[in-house]
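Q: Need the 3D shape of this:
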Amino acid sequence: MTTGRATAPAPARPGRTRGRSALRAAAPALLAYAAVRAIGLLILTLWTAGGEDSAHALLAERWDAVWYARIAEDGYGYTAHLGERTEHDLAFFPLFPALERALATVLPLSVPDAGLAVSWTAGLAAAWGLYAVAFLLTRRRAVGVVLAALWAAVPPAFVQSMAYTETLFTALAAWALYAVLTGRWYPAAALAVAAGLTRPSGLAVVAAVLAGGALELWRRRRADPRVLAAMALAPLGWLGYVGYVGVRLAGPTAYFDVQKDWGNGFDGGVGFTRFVLTRLRTDPGHGLLILTLLACGTALLIQCVRQRQPLPLLVYTLLIAASALVSESYFASRPRLLMPAFPLLLPLATWLVRLPRPATTAALLAASLGSGGYGTWFLLTQSPP
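A: Predicted coordinates:
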């Protein structure tokens, strides 16, 4: 028997309401990001239609994606012997393959498809994080939208559509930086731990948390247990995995030895300098292009400083750039290793939103088409990204 009285709806939880509001605000950035990546995928699909290599195979079943899938399926322990070189799967950090395995376990997906699902979902999370950081710093939603679109349209952005770790790492880094800038120290530490389990460059996220924590302690002139705890916890992911490799291979420097076997040892930039000089001598056009890109990157970094970006962002950007340029070889992969340095794009995004909207839209569309064409050409003709 009913009483005829209407039942009042349960009040929404404040945290859930804020989350939905934040997602609605970020929706244009997520849509812009998805649209740019869809253009790249469309170009790749049309270009490869009827060819030997399908778009799916290129995105999910090649190069590093194969290593991650093998770890997800069988765990660590595989070693490839290529002439005098030995390539061990311990060079790859564990979070991405762990997510692949978990997703393939609970959903009817193959491990490669689970890798794509992780990467594409993380790409949206990264776009949201970029929007959040940009809006926090500029208080302009349009800057966040353009920043997300720009990041989706940089030349190596085709990797964002592959079963690679770049989107996952950038998502964790962006939200860790946002947590530091907003004083959410425990989430910042947790995200730094996760980033440290994703890529070697997780150290850049750790350094950003440490820099932000040190600055906060200096401002307060007193110890804050939350800040100190975050600073202590942040390195544990990276240190934990490097320590695991050391124990497994019975050597304190085992992880660095594994990287050196892959040709990714750190040499302070000597190898990269030699590579550029060789290109200038044997292929001047390519060499001058590299120098031009380096000059543009340096100019953007200077603009980041002039824009007065917070110290954690500057520390993070510098270390990502340094980690991409100081290894011995695999120079074709340097652009994708630089891709997580999204604060470099913030001055450009700020400038673009000052243009008339048709001009901004046209610039982003041109960048999207160029990125899609370049990515397809690279995947079909060049060495592993």
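Q: Every contact and neighbour count from this point should use C-alpha atoms.
A: OK.
Q: Okay, helices next: where are they in the stretch 251-385 of the chain?
A: For the stretch 251-385 of the chain, applying DSSP state H, counting those that start in this stretch gives helices covering 254-261, 270-282, 284-306, 311-325, 334-338, 346-352, 357-381.
Q: Take those helices and write them to JSON lines, including distance to L58 and mean neighbour count.
A: Shown next, in JSON lines, are these (distance: least, CA to CA, whole Å; neighbours: other CA atoms under 10 Å):
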{"stretch": "helix 254-261", "distance to L58": "25", "mean neighbour count": "19"}
{"stretch": "helix 270-282", "distance to L58": "27", "mean neighbour count": "15"}
{"stretch": "helix 284-306", "distance to L58": "25", "mean neighbour count": "15"}
{"stretch": "helix 311-325", "distance to L58": "24", "mean neighbour count": "21"}
{"stretch": "helix 334-338", "distance to L58": "16", "mean neighbour count": "19"}
{"stretch": "helix 346-352", "distance to L58": "30", "mean neighbour count": "20"}
{"stretch": "helix 357-381", "distance to L58": "7", "mean neighbour count": "17"}
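Q: quick one more, to check against the first:
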Amino acid sequence: MDVVTTKGPSPLAAPAPAADRHRPGLARRLRAAARDAAPALAVYALVRLVGLLAVYAWARSRGVSAVRELTDADATYYLDIARRGYDGYPRVQSDMAFFPLYPTLVGAVDRVSPLGPRAAGLVVAALAGVAAAWALYAIGTYLHDRRTGVVLAALWAALPHAVVESMAYSETLFTALAAWSLYALLRRHWLTAGVLCLFAGLTRPTASSLIPVVGLAALIAIVRRRDGWRPWAAALLAPAGWLGYLAWVGTQTGRLDGWFHIQSAGWHSQFDFGVYTFRRGREVLAHSAAPQLLVVSVVLLLAVTLFVLSLLDRQPWQLLLFSALMLVTTLGAAGYYHSKARFLLPAFALLLPAAAGLARAGRARAVTVLVALTAFSTYFGGYLLLVWTRSP
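A: As a prediction, this is how the structure comes out:
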């Protein structure tokens, strides 16, 4: 074997352009990253577009507005907050149960564009969904390979309750912030992880599943004397948004546990260590039940199974802890059994074993499975909006 060695650039080589002799700027890095993630973003957008077109056709056949259906149920609270702010306390079901970042962004888009609040809510959710799919691709690629990243984004787009990703809900925004925060954590980008966790804490109460992950990772780095002051900053930033909003609600209600009181007294939601979920699930599986409740029961069983597979696959502990806490907060809370599958949408790491397996199975098999899942997700999304009479 011939080995060629050089001690410098070839005299025949053209000099590198000045821009290439320096570290690429942020804009250039973003463009390169976007080109790299383009297949995943395209697949995600295609799956969600199919679902939206089906909802539009189904709604039109029934003489109702697809936009109205996509901005109904919990979305009405978000849109009211975006238009008028919080309604104050007391109220039987105070809208202070809903965290502020998503409606704040919707209100900002509504004010600077001609879209109107409903369209603004859908646009913000859609853009956040793309950002979430990008983060899922980045994590799948970082832990496995590009094909796994693409499949992971596609699986998330084709979940049974994925229609929520196209509604004026906060799940896509929270998933994007949580996934990018975890990706930054895996790469030890402490400030990015802390800031994104702060914003996640202003988006959904389930940031309580993300904050301990960032905090524990920072604590480990501090004890091991790694990365200087940055883990300290991440540890301080991570809970700031979540605690800040709870503190504000406490001042509005005049009680330290104000937000939890609203959840319990107004929304009948409290933590009972899974007693309600177990009893309700047993009733659903033992008696005739609506398809929505049956699908929720299957999703919950699959989520637990996928978590076990994640353990066997030895996922990074940061993802395992996030998934475990998401499962605990979702399964352990009483009430809203019909929405528990939606609450697990941000638990994207549970899909990694399936994504890695499909990626290894080959393109034809992966496409076949994804098409089948997309078909079911498309039908079920229409069912949730146009047949089911309660929130997804």
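Q: Got a TM-score for the two of them?
A: The TM-score (TM-score structural alignment, normalised by the length of structure 1) is 0.91; 371 aligned residues with a CA RMSD of 2.1 Å.
Q: Now do the end-to-end distance for stretch 190-209 of structure 1.
A: 11 Å (CA to CA, to the nearest Å).
Q: ugh, typo on my part, it should be stretch 56-74 of structure 1
A: Chord length of stretch 56-74 of structure 1, first to last residue, is 22 Å (CA to CA).
Q: can you check stretch 87-102 of structure 2 too?
A: 16 Å.
Q: which parts of it are buried?
A: Y89, S94, D95, M96, A97, F98, F99, P100, L101, Y102 (16 or more other CA atoms under 10 Å).
Q: Not including adjacent chain positions, what is the nearest residue to the residue nearest in space to the middle of structure 2?
A: Central residue of structure 2 (CA atoms, centre = their mean): T175, 1.7 Å from the mean position. In space, and not counting its chain neighbours, T175 of structure 2 is closest to P346: 4.7 Å by CA to CA, 6 or more residues apart in numbering.
Q: How many residues are close by the aligned partner of Y164 of structure 1 in structure 2?
A: Taking TM-score structural alignment, the alignment pairs Y164 of structure 1 with Y169 from structure 2. Burial measure for Y169 of structure 2: 27 neighbouring residues, criterion other CA atoms under 10 Å.
Q: list the contacts for Y169 of structure 2?
A: Shown in contact with Y169 of structure 2 (CA atoms under 8 Å, 6 or more residues apart in numbering): D74, A75, Y78, G121, A125.
Q: Please tabulate the residues you listed in a markdown table, including the columns secondary structure and distance to A59 of structure 2.
A: Below are those laid out as a markdown table (DSSP: H, G, I helix; E, B strand; the rest coil; distance: CA to CA, whole Å):
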| residue | secondary structure | distance to A59 of structure 2 |
| --- | --- | --- |
| D74 | helix | 19 |
| A75 | helix | 18 |
| Y78 | helix | 22 |
| G121 | helix | 19 |
| A125 | helix | 20 |
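Q: now these as a markdown table including distance to R68 of structure 2?
A: Conversion of those to a markdown table gives the following (distance: CA to CA, whole Å):
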| residue | distance to R68 of structure 2 |
| --- | --- |
| D74 | 12 |
| A75 | 10 |
| Y78 | 14 |
| G121 | 11 |
| A125 | 15 |
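Q: Just the closest of those residues to L46 of structure 2, please.
A: Distance to L46 of structure 2, by CA to CA, is smallest for A125 among the contacts of Y169 of structure 2, at 15.8 Å.
Q: ok so, going back, in this structure the residue nearest to the centre of structure 2 contacts A132, no?
A: Yes. Between T175 of structure 2 and A132 there is a contact under CA atoms under 8 Å: 5.8 Å.
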